[in-house]
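J.: predicted model follows, preceded by the sequence.
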Amino acid sequence: MKLAVVGGGSTYTPELADGFGRSADSLPIGEVVLIDPALGRTELVAGVVRRILARQGHPARVTVTDSVTRGAEGADAVLLQLRVGGQAARHGDETWPVECGCVGQETVGAGGLAKALRTVPVVLDVARQVREVAPDAWLVDFTNPVGIVTRALLDAGHRAIGLCNVAIGVQRRFAQWLGVPPDEVELDHVGLNHLTWVRGARVRGTEAARGRGAGGGDVLPGLLEAYGGELASEIGLPLELMRRHGVLPSYYLRYYWAHDVVVADQREAGSGTRASQVAALEAQLLDTYADPSVDTKPEILSRRGGAYYSEAAVDLLRGLLGAPAADSGTVPRVADVRNNGALPFLPDAAVVEVPCGISPKGAVPRPVAPLPPLLAGLVAGVAAYEELALDAALRGGRHRVYDALLAHPTIGRYDLAGALADRLVAAGREHLAWAR
């Protein structure tokens, strides 16, 4: 089995290698190709990837190239983890919107649109090259904004599925609290990428496992009662809000439901953006990777973000590639896929994030209980924005950028949308061919 990683020079990649190394029996990979234009950095990352795999007794060969066609030739799956413009572009996404009174975030609002505009054309070009040399390969998209990028790939006819680590992080946390194996915790997780809620959780498996914390029913109310204060602090929303509606929102909901509080905090932080923090962490990580004695995933990698990325990727690849111990679609995995009626108030072509059956035939959304108006209204608004954002990414034009911004629930004012559109075009001109 051959896997290619586009953006293989990312400091995330050793996290992925750690997951591969622990899954040698269930995901028999013979070759991993790291594809990245920054060859020097990628060779550094490849060195620690080889050492991690060797320490775990994994036989996979690790190679490096700056050519998508050479690296992806004959691949069974290609993982996309790109960041067009690097942390410098992300820093812009997190600063100029705040100057206009809006949240500065790399996947939400004006910053998220800026990232989509510069990312979609690059990802589509990569996918076109992959299709030339590996027409049957699965494209697994971890590149943000995942919902928009995945829809772009699907609309272009690629075998693509989106992946986010939010759901698996919640699953792992719940399993730890309940004292059961993670795979026995099934989430009612629903929404769009970075706009999701957990509405319920149950424990599958043996009666003994269920008896340890679940009783076979919905365990979410009990978890909110026992750990709600901790969860509320982490996601930045009131515990009473969660209990009243019986949901655990993803932490991205604070950008909508606590927008002005977040903006005030970001203004107080000044230039201390997440991008600047990550840039400093990346420098530390690259120094660590350069040490030939390092053959395990460094502890500081957990501060980089993307927790459980490797577990999510391995779970998904097992099903897509029909690997040994694959669940053949019987155990739902949360993924970003075509709506196809899962949320009836959205177009079938929209990309939603819901539990799916995963098999070599692809991902099929499981039935989803109706969303209440409070949640459905926000999902519908953001889905409309995502459709306009993709149109702007594909066809360009300030007027399309403006329309997408006006549609976003955190913006929604014509004068503000106009100011943001001008700032976005000016800040992103280097990466937007139509704006030069």
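T.: Perfect, I can see it now.

J.: please count neighbours and contacts with C-alpha atoms only from this point.
T.: Noted.

J.: now do the contacts for residue 109.
T.: Residues in contact with residue 109 (C-alpha atoms under 8 Å, 6 or more residues apart in numbering) are 102, 103, 405, 408, 410, 411.

J.: now stretch 152-170: how far from the chain's centre is it?
T.: Taking the mean of its C-alpha atoms, stretch 152-170 sits 8 Å from the chain's own mean (C-alpha atoms, centre = their mean, to the nearest Å).

J.: list the buried residues for it?
T.: 152-154, 158-170 (16 or more other C-alpha atoms under 10 Å).

J.: contact partners of that stretch?
T.: 120, 123-124, 127, 131, 136-142, 146-147, 150, 187, 189, 193, 250, 306-309, 312-313, 334-337, 363, 390.

J.: so which of those belong to helices?
T.: 120, 123, 124, 127, 131, 146, 147, 150, 309, 312, 313, 390 (DSSP state H).

J.: if we can go back for a sec, restrict the contacts of stretch 152-170 to the buried ones and give me that as a PyMOL selection.
T.: To isolate the buried members of these in PyMOL, using 16+ other C-alpha under 10 Å:
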select buried, resi 120+123+124+127+131+137+138+139+140+141+142+146+147+150+187+189+193+250+306+307+308+309+312+313+334+335+336+337+363+390
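
J.: related to what we said a few turns ago, among the contacts of residue 109, who's most crowded?
T.: Using other C-alpha atoms under 10 Å as the neighbour test, the contacts of residue 109 are led by residue 103, with 30 neighbours.

J.: state the distance from residue 322 to residue 338.
T.: Distance from residue 322 to residue 338, counting by C-alpha to C-alpha, to the nearest Å: 21 Å.

J.: check it against this one:
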Amino acid sequence: MTMKLTIVGGGSTYTPELADGFARLRDSLPLDELWLVDPDTERLALVAGFCQRLLSAAGHPARVVATSDLVAGVSDADTVLVQLRVGGQHARHGDETWPHRIGCIGQETTGPGGLAKALRTVPVVLDIAEQVRRYAKPDAWIVDFTNPVGIVTRALLQAGHRAVGLCNVAIGFQRRFAALLDVPPEQVALGHVGLNHLTWERSVTVGGTDVLPGWLTSRLDELAEEVELAPALLSLLGNVPSYYLRYYYAHDEVLREQIGRPTRAQDVLEVERELLEIYADPAEHTKPEALSRRGGAFYSEAAVELMASLRQDAGDVRVVNLRNAGTLPFLPDDHVIEVPARVFGDRVEALPVAPLPEGIAGLIGAVAGYERLALDAAVHGGRDRVRAALLAHPLVGQWDRAEQATDLLLAANRDHLAWAR
């Protein structure tokens, strides 16, 4: 049985990381055709050529096809992976800077910048998904790696698409914990729970034993340093928050760190220039060291593992973004959460989650309320919807700030929002 995998946003400088994963993990995911779809044909040609050389040098038989034609790219695809960035790094730079003017952190998935990204992204992804529904194989999956993953995945599911969201935070923790334990990663199971970019590790289980309670004493400083939070906070919580919780638990500290420093978008642009020069060299065919500075650690492993599980229909456990369906009883069934789930060929099913402490459940509930308003604004547009979403966000939450943020967001993103022009 042949397999066609399509990557929408295939011109990303990060795509060779995926190609490297396909080469290394070919036994898990037999791949015959890799189609890369991107409107930037010049950049796409460089990335696709490098991916083909990388796969060929590794002895992988897959054929790489580059196209700017979305319909051709998704036609008869078995799986479509979406990893696009509407507005590119320029828009991201805006997300990371204009919120500073109202005393908010600048970040592309969290806070006001995260709403801006959702508004730009959701309509584009929904248009792509309609083409997948029309032209891909009837049972094709959409795997969304496009941020904000939780909101985008809910948009897809709400529109009736067969979709699952993927983030690399959980696999990053799994790999780091496995290294501490000196065991293979597949032996480490995480009690990972929350919303995308708002998650906590409540357990780290190896061989039936949860080692996290002991670590919160013996390795407390090490764990706290990993996520750049106070050791006393981890002790109080009794778990390990993801790095993204810094934006909530240490908002003002992060804001001070951000002011006057280069943005992540600026850093990535420098790395991308270096990578594109490497990709343009026909003698280069191995994954460059610079790719490790591009971000998205272990993304290729997470993507290959998930797509292999969808294809093999074995019920493997993967951390994904999926419909809540009662897993967290304080959220609506149709909200999207990020938890371990069993992955089958035709469905994903969340594993049970033990009741959450009030503080964590309360924060999840508040951010989930914002996410629902954000999706409403992304789908239907309108200044009032944007303002309502900003007002509901725990990191905004004041009327004057929400008003100013609305003006700044619309001014920075008018070119990407048809209804706001």
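T.: Perfect, I can see it now. On a predicted model such as this, the values are computed, not experimentally measured, just so you know.

J.: just give the TM-score of the two.
T.: After superposition, the two chains reach a TM-score (TM-score structural alignment, normalised by the length of structure 2) of 0.98; 418 aligned residues with a C-alpha RMSD of 1.0 Å.

J.: what's the closest of the ones in helices among the contacts of stretch 152-170 of structure 1 to residue 399 of structure 1?
T.: Distance to residue 399 of structure 1, by C-alpha to C-alpha, is smallest for residue 390 among those, at 13.3 Å.

J.: most centrally placed residue in structure 1?
T.: Computing the C-alpha centroid of structure 1 and ranking residues by C-alpha atoms, centre = their mean puts residue 164 first, at 3.2 Å.

J.: sec struct for whichever residue in structure 2 pairs up with it, please.
T.: Aligned by TM-score structural alignment, residue 164 of structure 1 pairs with residue 167 of structure 2. Following DSSP: H, G, I helix; E, B strand; the rest coil, residue 167 of structure 2 is assigned to coil.

J.: what does the one 10 residues further on give?
T.: Here residue 177 of structure 2 is recorded as helix under three-state DSSP.

J.: how much space separates the residue nearest to the centre of structure 1 from residue 14 of structure 1?
T.: From residue 164 of structure 1 to residue 14 of structure 1 the distance is 17 Å (C-alpha to C-alpha).

J.: then residue 124 of structure 1?
T.: Residue 124 of structure 1 is 25 Å from residue 14 of structure 1, by C-alpha to C-alpha.

J.: so how far is residue 234 of structure 1 from the aligned partner of residue 307 of structure 2 in structure 1?
T.: The alignment partner of residue 307 of structure 2 in structure 1, by TM-score structural alignment, is residue 317. Noted for residue 317 of structure 1: a distance of 30 Å to residue 234 of structure 1, by C-alpha to C-alpha.

J.: and those two? Which one has more around it.
T.: Neighbour tally, residue 317 of structure 1 and residue 234, criterion other C-alpha under 10 Å: the higher count belongs to residue 317, 23 against 11.

J.: give me the element that one is part of.
T.: helix 309-321 (DSSP states H and E).

J.: what about that helix, how far off from structure 2?
T.: Compared with structure 2 after fitting, helix 309-321 of structure 1 has a mean deviation of 0.7 Å; criterion: mean C-alpha distance after the TM-score superposition for structure 1.

J.: list the helices and strands that helix packs on?
T.: Helix 309-321 of structure 1 sits against helix 13-21, strand 351-359, with contacts defined as 3 or more C-alpha pairs under 8 Å, 6 or more residues apart in numbering; DSSP states H and E.

J.: now do the strands in structure 1.
T.: 2-6, 31-35, 61-65, 77-80, 138-141, 160-162, 185-192, 195-203, 248-249, 333-338, 351-359, 362-365 (DSSP state E).

J.: which one of these lies nearest to residue 395 of structure 1?
T.: So among these, strand 351-359 is nearest, using C-alpha to C-alpha, at 19.7 Å.

J.: give the aligned range of the closest one in structure 2.
T.: Counting by TM-score structural alignment, strand 351-359 of structure 1 pairs with residues 336-344 of structure 2.

J.: what of stretch 42-56 of structure 1?
T.: Counting by TM-score structural alignment, stretch 42-56 of structure 1 corresponds to residues 44-58.

J.: how about stretch 228-248 of structure 1?
T.: Counting by TM-score structural alignment, stretch 228-248 of structure 1 corresponds to 220-240 in structure 2.

J.: distance across that stretch, terminal residue to terminal residue?
T.: First residue to last in stretch 220-240 of structure 2 (C-alpha to C-alpha) measures 10 Å.

J.: chain center to that stretch: distance?
T.: Using C-alpha atoms, centre = their mean, the offset of stretch 220-240 of structure 2 from its chain centre is 23 Å.
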